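S.K.: my questions concern the predicted model and sequence given below.
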Amino acid sequence: MTEQTTAEYIFPTYKRWPITFQAAAGSTIEDTDGKVYTDLMSGIGTVNFGHTHPRITAAVKAQLEQGWHASNFFHYDSQKQAARTLAELSGLNAAFFANSGAEANEGAIKLARKATGKTTIVTFHQSFHGRTTGSMAATGQPAVHSGFGPVLEGFTYVPFNDITAVKEAVDQNTAAVMLEIVQGEGGVKLGDAEFYKAVEQVAKEHGALVIVDEVQTGIGRTGRTFAFEHYGMRPSIVTSAKALGNGFPVGAVLAEASLVDAFGPGTHGSTFGGNPLAMSAVNAVLNELTEEQLAEVSRRGEAVQKKLNEALHNNPFVHEVRGLGMMIGIECIGPVTDIMTKLRSDGVLVLNAGPNVLRLLPPLNIPDPLLDEATDQLIHILQAYAEEYA
């Protein structure tokens, strides 16, 4: 065996940046060299209330001292509280708690098939639902499937925002139509309001369910608790994770009352799902979610989009600025890797969503001066890059 560096003992599944994490607070991250970065990615849309939020941190610390695991053979008041609050916020009736978005989506797929007795799930091109076997199969991106042998059967992929394609794909064997309101990994793409309502109607006509994946859009990211609320939808199943615990590992499947009996004793489970530490984080997060704050997310998101559009509308490298709330994509005509590198050098962290889209997911409570400064830096670099690119 040849001598290895420490990094080589970790599977190289991530294209890691040349940054070693030291600490984080609010909307900033500090590396081991003492450099401080403005975080416009929120841990890939997880720390919606910022890093080390004092009340969320205090809640988890308090539970840590009382115990962090006893198994789901026990009742947990904190789990009941989280389920009740999520039911009230979503308009649904029951929750199953898991550890991640992928697990939540696996649970949603199982629930839809078990409850309907049908097998096919219709999903969309450029969707992303996770990397476990079932959630990977639900994902409409061939690159995510590549190299893993036969993909799990029972999934049909159609173009996003194309109701004609949905009508052609849904039939009497369709258990559910599964969609994101905003395709995050797929390029921060939104559908039309008519599309979402039509999806519900088509599903209803064929006795199929509607699963809305809110793993990235949920818990206030778009200016509503859940993004489906923008369009008056009433999905049968909703999945959540990421920001649900402000970065603490947790996921949830939320479902309507008619589906509760399908998940009876022994049908599904999770050793760590719904553990007291996760539930303390969830309840603290939901306590922070207020109508006033959601209104601010919408206002600030619209302001950032307006600022970007006004500054970049003549930029030959920028094709479009789009988004919903504090989930914003800047589609460019070429790869954005160099832009991200330049921003990191200037102390601003952003994500991509595919090769040509910059994705902004700042903490919902990022201070205005910090957000303005980071947005100005982004505009400056895009303008300078356009001149070089031309």
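M.R.: Structure's in. What do you need?

S.K.: going forward, measure contacts between C-alpha atoms and count neighbours the same way
M.R.: Noted.

S.K.: got a list of what the nearest residue to P355 once chain neighbours are set aside touches?
M.R.: Leaving aside its sequence neighbours, P355 sits nearest to P335 (C-alpha to C-alpha, 6 or more residues apart in numbering; 5.1 Å). Contact analysis of P335 by C-alpha atoms under 8 Å, 6 or more residues apart in numbering lists 355-357.

S.K.: below is an additional structure, to be compared with the one above:
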Amino acid sequence: MTAACLMSTYQPLALSFCKGLGTRLWDQAGREYLDAVAGVAVTNVGHSHPKIVAAISEQAGLLLHTSNLYSIDWQQRLAHKLTQLAGMNRAFFNNSGAEANETALKLARLYGWRKGIEQPLVVVMENAFHGRTLGTLSASEGPAVRLGFSKLPGDFVKVPFGDLPALDQVQQAHGSRIVAIMIEPIQGESGVHLAPPGYLKALRERCTRHAWLLMLDEIQTGIGRTGEWFACQHEGIVPDVMTLAKGLGNGIPIGACLARGKAAELFTPGSHGSTFGGNPLACRVACTVLEIIEEQQLLENARLQGERLLGRLRSELADNPNVLAIRGQGLMIGIELKQPIRDLTLIAARDHGLLINVTRGKTIRLLPPLTIDQREVEMIVRGVGRAVCEG
């Protein structure tokens, strides 16, 4: 087989997997790897979980697709569960995180239109990443993902992440046009940058005061990744709009946009839609994922093992001259290096059987399944430490 027929949008390692179970993957030669990437925060409950396998198998034999022209029982069950967990009112389902964010941006536009604002502005953060569609790319930053795609649609104003005075300056300059703030509670693609303590609460207060929508992109941070169902719950706030994907389907494509209050009432029949979104298979799998997280107490495990992993990495790499910072929350951890290490992901996989991810060139991003145990924490620490030293 050859990859010559594929468009060159990725630079994959010369490594292909044929089997996964729990936290492990096996390549075609039968070699075992500890997966500390989880498909980029997707397989939160592990590979080939028996309950997921059973749900997919049974549902595939019953019904895959009818379209949203008809009521879908599993879609209604999932919407009920997610809105309960998040403190929201309504849900819209589609196929990916980018689509979920496009849905949120459409809500912001409608919200502005209802208020009579002809040219609404959405405040977004520098170094953000919200997707690769033209709309979500407009709200994102990074020369590699934006190169060649100007002029991008949408009206956005960018402020530094975590900088409240900058936001207040923008409010003074553009307050009459601003309709929403869109933000990741933890910026994942830019290097696992956490919002300063109290920042999300301050945004919630300003959005309430100015009648803006607070829209949280929890695509990477949601579904237990940080030790709570959603990262915003660490600060005890509820947004007006929340987007989800990745870990919600554990590998089955699904995205969700949750909304409450006025934001939940903006769409009317025909104003938005999705052919495949919310189909019986995807929604049943997502319901099963939520059940597993509750039954196996994976929120608590993510908190416990995340604290352990963060502490052990700081201890192990304390004297490494190339390590600039180690930060994270739950099982979302970044190790920022002073200088990029060429082929670091290959070194970790080839020499230590450990799958890691490097983002923005010099930040190791660790996103292991929420099921990892103490022994696997030590395996990650040992593998990262050796790979960084050897690189």
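M.R.: Nice, I can see it. Because the structure is a prediction, the values reported are computed rather than measured.

S.K.: can you give me the TM-score here?
M.R.: For this chain pair, the superposition-based TM-score is 0.95 by TM-score structural alignment, normalised by the length of the first structure; 381 aligned residues with a C-alpha RMSD of 1.4 Å.

S.K.: show me the contacts of P335 of the first structure that map onto strands.
M.R.: Among these, the members found in strands (DSSP state E) are V357.

S.K.: now, which of the contacts of P335 of the first structure sits nearest H380 of the first structure?
M.R.: Among the contacts of P335 of the first structure, V357 lies closest to H380 of the first structure (C-alpha to C-alpha), at 16.9 Å.

S.K.: next, count neighbours for that closest one.
M.R.: By other C-alpha atoms under 10 Å, the residues close to V357 of the first structure number 27.

S.K.: can you give me the strands for the stretch 51-200 of the second structure?
M.R.: Counting by DSSP state E, counting those that start in this stretch, the stretch 51-200 of the second structure has these strands, from start to end: 90-94, 121-125, 156-159, 178-183, 186-187, 193-194.

S.K.: once aligned to the first structure, how far is the second one on average?
M.R.: Read it as strand 121-125 of the second structure. In the superposition with the first structure, the average deviation recorded for strand 121-125 of the second structure is 0.8 Å (mean C-alpha distance after the TM-score superposition for the first structure).

S.K.: how about the fourth one?
M.R.: Once the two models are superposed, strand 178-183 of the second structure sits on average 0.7 Å from its counterpart in the first structure (mean C-alpha distance after the TM-score superposition for the first structure).

S.K.: do you know how far the aligned partner of Q293 of the first structure in the second structure is from D373 of the second structure?
M.R.: Matched to the second structure by TM-score structural alignment, Q293 of the first structure sits across from L298. Separation of L298 of the second structure from D373 of the second structure (C-alpha to C-alpha, to the nearest Å) stands at 11 Å.

S.K.: looking at these two, which one has more neighbours?
M.R.: Just comparing L298 of the second structure and D373: by other C-alpha under 10 Å the higher neighbour count belongs to L298, 25 against 16.

S.K.: so how far is L34 of the second structure from that one?
M.R.: Distance from L298 of the second structure to L34 of the second structure, by C-alpha to C-alpha: 18 Å.

S.K.: do you know how far the most centrally placed residue in the second structure is from K51 of the second structure?
M.R.: Geometric centre of the second structure, nearest residue: Q220, 1.3 Å, by C-alpha atoms, centre = their mean. Counting by C-alpha to C-alpha, the gap from Q220 of the second structure to K51 of the second structure is 23 Å.

S.K.: for the stretch 151-300 of the second structure, just list every one of the helices.
M.R.: Per DSSP state H, counting those that start in this stretch, the stretch 151-300 of the second structure carries helices over the ranges 164-174, 199-210, 280-295, 298-316.

S.K.: how many neighbours does whichever residue in the first structure pairs up with A41 of the second structure have?
M.R.: In the first structure, A41 of the second structure lines up with G45, judged by TM-score structural alignment. The local packing of G45 of the first structure (other C-alpha under 10 Å) involves 27 other residues.

S.K.: wait, G45 of the first structure sits on L361?
M.R.: Yes. If you go by C-alpha atoms under 8 Å, G45 of the first structure and L361 touch, sitting 5.8 Å apart.

S.K.: need the counterpart of the residue nearest to P355 of the first structure in the second structure.
M.R.: Correspondence of P335 of the first structure to the second structure, assessed by TM-score structural alignment: P340.

S.K.: also T13 of the first structure?
M.R.: So T13 of the first structure corresponds to T9, using TM-score structural alignment.

S.K.: do the same with I211 of the first structure
M.R.: Match for I211 of the first structure (TM-score structural alignment): M215.

S.K.: contact partners for that match?
M.R.: Residues near M215 of the second structure by C-alpha under 8 Å, 6+ apart: 104, 180-183, 239-243.

S.K.: check T371 of the second structure too.
M.R.: Counted by C-alpha under 8 Å, 6+ apart, T371 of the second structure has contacts 22-23, 44-46, 298, 301-302.

S.K.: now distance to G97 of the second structure too, for those, in TSV please.
M.R.: Supplementary listing: these in TSV, determined by distance: C-alpha to C-alpha, whole Å:
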residue	distance to G97 of the second structure
G22	24
T23	23
N44	16
V45	19
G46	20
L298	22
N301	25
A302	22
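
S.K.: in the second structure, what residue corresponds to H75 of the first structure?
M.R.: In the second structure, H75 of the first structure lands on S71 (TM-score structural alignment).

S.K.: try L64 of the first structure
M.R.: Counting by TM-score structural alignment, L64 of the first structure lines up with A60 in the second structure.

S.K.: thought that match was touching L281?
M.R.: Yes. Counting by C-alpha under 8 Å, A60 of the second structure does reach L281; the two are 7.0 Å apart.

S.K.: comparing the two, which residue is more hemmed in?
M.R.: The neighbour comparison of A60 of the second structure against L281 (other C-alpha under 10 Å) goes to L281, with 24 against 13.

S.K.: doesn't M242 make contact with the residue nearest to the centre of the second structure?
M.R.: No. Taking contacts as C-alpha under 8 Å, Q220 of the second structure lies outside contact range of M242: 11.8 Å.

S.K.: okay then, goodbye and thanks.
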